[in-house]
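S.K.: Test case, fold it:
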Amino acid sequence: MTDRTEPHPAATIRLWDEREVPRLGLGCWAIGGPFFAGETPLGYGTVDDAESIAAIRCAVDLGLRVFDTADVYGAGHSEEVLGQALEGGDDVVIATKLGNRFDPATKQMAGSIADGDLRRETRSAVEASLRRLRRERIDLVQLHLNDLPIGPAGEVFDELDRLRAAGAVGAYGWSTDFPERAAAYAGRSGFVAVQHGMNLFFDAPSLLAVVEEHGLVSINRSPLAMGLLTGKFAAGQALPAGDVRSNTFGWMDYFKDGRVVPEFAGRLDRIRHLLTVDGRTPAQGAIAWLWAKSPRTLPIPGFRSPAQVRENAGALEKGPLPTDIMAEIERLLDRQPEGEARAR
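M.R.: Alright, predicted model coming up:
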């Protein structure tokens, strides 16, 4: 059993179901293993399932309770690993996402549920996730189509309302970086969370305003800038060919052509001494920065090993960054205006 650290009072959050949990989840993209769109890798390379399960159980021992995945990660494999690791655990919060079609045998993406009957495919996706997760109920189901138009998204949420009434879904939300999309459904009783890109390099003020106005939970995707804010990458460092960060997607800011973007590595160098105040690691400081931005933020850093889980969980004891440190970070970063909303 791993020793549990008592979280700082400001590093806990009360969820939509009134459970109070540490304000840190685990993002389970990396443990899904390889999956592809044609020849393009969408995962983080090969994985060791035994190591992934050990890391998940380490997180539970440390007091972490929120685990975020998606049906498409590893073409279903992330959900399967999470289900195996947490089977029988009633005191955890499992969040998953739906919206992408995929073939679990070939590990290939195959379009989106928007290509078919949205309500029928939503129900089928939830049923498949329940099987892989070994659950009778999923605490939070999120729409995984970032820029789906507002109208069709309503069909997904209508079906999720039916599944809530049947007891298969606890609540729902949207993984989107577009404030107007989140705002369109923020008043629904079942709509409780928005998952969006947010980290020290991009603080998402417009989306955070929607979250705070409606009392939602801000689930912070890419809180460590796809790993850059761990401080373990050098400017220009190359990534393995099978890693999603080896691609050049429009939404991928911190890695281009398979290498660390020097501009962001330089920004980290300018503020590293501020992130590591009070003995924090750079990753712990980046998590603490998110906590200081709003009491509604819930970062979900990725992981592969128990060591990474322990490091991230170590941020809980110290809590948010102090106000003076936050101000100095802003001064040194010389942050640009937010700009028009886009997928991140």
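S.K.: C-alpha from now on. contacts and neighbour counts both.
M.R.: Fine.
S.K.: Identify each of the helices in the stretch 201-344 of the chain and give its residue range.
M.R.: For the stretch 201-344 of the chain, the helices defined by DSSP state H, counting those that start in this stretch occupy 205-214, 262-275, 282-293, 306-313, 315-318, 323-333.
S.K.: Please provide the structure for the following sequence as well, for comparison with the first:
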Amino acid sequence: MEHRHLPGLARDVSAIGAGCWTIGGLASNRGVPIGWAGIDPDQAYAALTRAFELGITLYDTADVYGLGESERLLGRLLGQVDRSRIVVSSKVGYFAGTAVHPYQERQLLRQFETTRDNLGTGYLDLYFLHSADFGPADRYLDEAADTLRRLRADGLIRAMGIRAPHEFAEEWATDPSHPQATATARFLYLFNRIRPDVVTVRHNLMSLTYSLAETDIFAFTRKRGVGVLMKQVLGQGLLLGTYSPDAPPLFPPEDHRHADPRFTRPILRIIHDGLTALGHRFGYRPVDLARVALCYALQADPNAVALVGFRNPAQITANLDVLRCPLSPQDIDEIRHLTAPLRVMLAQHTHPPVRGR
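M.R.: A predicted model of the protein is given here:
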């Protein structure tokens, strides 16, 4: 297992981290589906132990994943291994319980204690402000940030983090004509107010590519010594060719994919067609496409960590086995070229084309 030095945490971790959202199972939060169907807790726990055996040292969860179930499963693993060998990341901000807002100081601290209880640990290595909703006029912004800083000063967390936008170039914030100007400016405002140690961002073959004149999230964080966790590097399975546009999957209401347009016929058709050239060059099997997707994500930044979701030992094993055959820089350039039409089609389907895409 390759290890990388994660800025912000100042610690070496496995280049692949275990993304534990999936193992939380079916759930909803305030009427919003947030879960995953088809999860067997015993298989999920077996996958966690297999991940540890294979050298994964970073595990990312959240209080809202399965409304605590993901944390509790991970807590079983922490009770069986040397805690100092594992980096644990969790999040707060979406689950409010009966409080007015999840970022009220008392509620945040209650959730933090519940997370520690679920995990059976005295401290967290990473703790994220999961949501960018800080109440009307950002009422709870400073309260939430200050609370995490106190936890960090007291040694109860090692580093604090926030989410970055799916699409980001620093220069967009000062371009009023850019459709992402407002979202970019909002992130920069929150970044400067919170001063996170680590950010998490969605990054995969479907993500935008940027011009040399644009400062993407990787360049932005490098300049500031901030770490990056990359999520959805396999596109929640969309990049593995497992979903057919001719038979779109049906998910139960508590599965977040039930309302995700990416799993509908039009987007699945775009993805299917966009992967054709890639499959012709590197292979059409899910394991072939996983190799391409993982290697592509890992080359984005030498210190960024890729989070991989799973539901059983076979999946986590297969995802790590593909890294035994790394791709060359020339392969990565070819992958970027072959998937360019996919990114163009997705951008055109979801929002109007803009400069730099």
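S.K.: re the thing from before, any idea which of the helices of the stretch 201-344 of structure 1 gets closest to residue 61 of structure 1?
M.R.: helix 306-313 (10.2 Å; CA to CA).
S.K.: In structure 2, which residues correspond to the closest one?
M.R.: Mapping helix 306-313 of structure 1 onto structure 2 (TM-score structural alignment) gives residues 313-320.
S.K.: Quick one: distance of the matching stretch to the chain centre.
M.R.: 18 Å (CA atoms, centre = their mean, to the nearest Å).
S.K.: got the buried residues for it?
M.R.: Going by neighbour count (16 or more other CA atoms under 10 Å), the buried part of stretch 313-320 of structure 2 is 313, 315-317, 319-320.
S.K.: ok, back up a step: make JSON lines out of the helices of the stretch 201-344 of structure 1 and add distance to residue 77 of structure 1.
M.R.: As requested, the helices of the stretch 201-344 of structure 1 are exported to JSON lines (distance: least, CA to CA, whole Å):
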{"stretch": "helix 205-214", "distance to residue 77 of structure 1": "30"}
{"stretch": "helix 262-275", "distance to residue 77 of structure 1": "32"}
{"stretch": "helix 282-293", "distance to residue 77 of structure 1": "26"}
{"stretch": "helix 306-313", "distance to residue 77 of structure 1": "19"}
{"stretch": "helix 315-318", "distance to residue 77 of structure 1": "29"}
{"stretch": "helix 323-333", "distance to residue 77 of structure 1": "38"}
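S.K.: Looking at the ones you listed, which one is packed in the most?
M.R.: Looking across those with neighbours counted as mean count of other CA atoms under 10 Å, the highest average goes to helix 282-293: a mean of 24.
S.K.: What span of structure 2 is that helix aligned with?
M.R.: Helix 282-293 of structure 1 maps onto residues 289-300 of structure 2, going by TM-score structural alignment.
S.K.: Contacts for the matching stretch, please.
M.R.: 15, 203-205, 218, 230, 233-234, 239-241, 279, 282-283, 304-306, 319, 322-323, 325-327, 332, 335 (CA atoms under 8 Å, 6 or more residues apart in numbering).
S.K.: Check stretch 311-331 of structure 1 too.
M.R.: Under CA under 8 Å, 6+ apart, the answer for stretch 311-331 of structure 1 is 5-11, 22-24, 59, 62, 64, 271, 274, 280-281, 283-285, 287-292, 301.
S.K.: cool, and stretch 246-260 of structure 2?
M.R.: 26-28, 32-37, 243, 263-265, 268.
S.K.: same thing but at 6 Å, please
M.R.: For stretch 246-260 of structure 2, the external contacting residues (CA atoms under 6 Å, 6 or more residues apart in numbering) are 26-28, 33-37, 265.
S.K.: Show me which positions of it end up buried.
M.R.: 253-259.
S.K.: now, the most widely separated pair of these?
M.R.: 254 and 259 (9.5 Å).
S.K.: list the contacts for residue 179 of structure 1?
M.R.: Counted by CA under 6 Å, 6+ apart, residue 179 of structure 1 has contacts residue 207.
S.K.: Sorry, wrong one. I was asking about residue 144 of structure 1.
M.R.: Contacts of residue 144 of structure 1 (CA under 6 Å, 6+ apart): 97-99, 175.
S.K.: Please list which of the residues you listed are also found as contacts in structure 2.
M.R.: For the contacts of residue 144 of structure 1, the contacts that persist in structure 2 are 97-99, with contact defined as both residues aligned by TM-score structural alignment, their matches' CA atoms under 6 Å.
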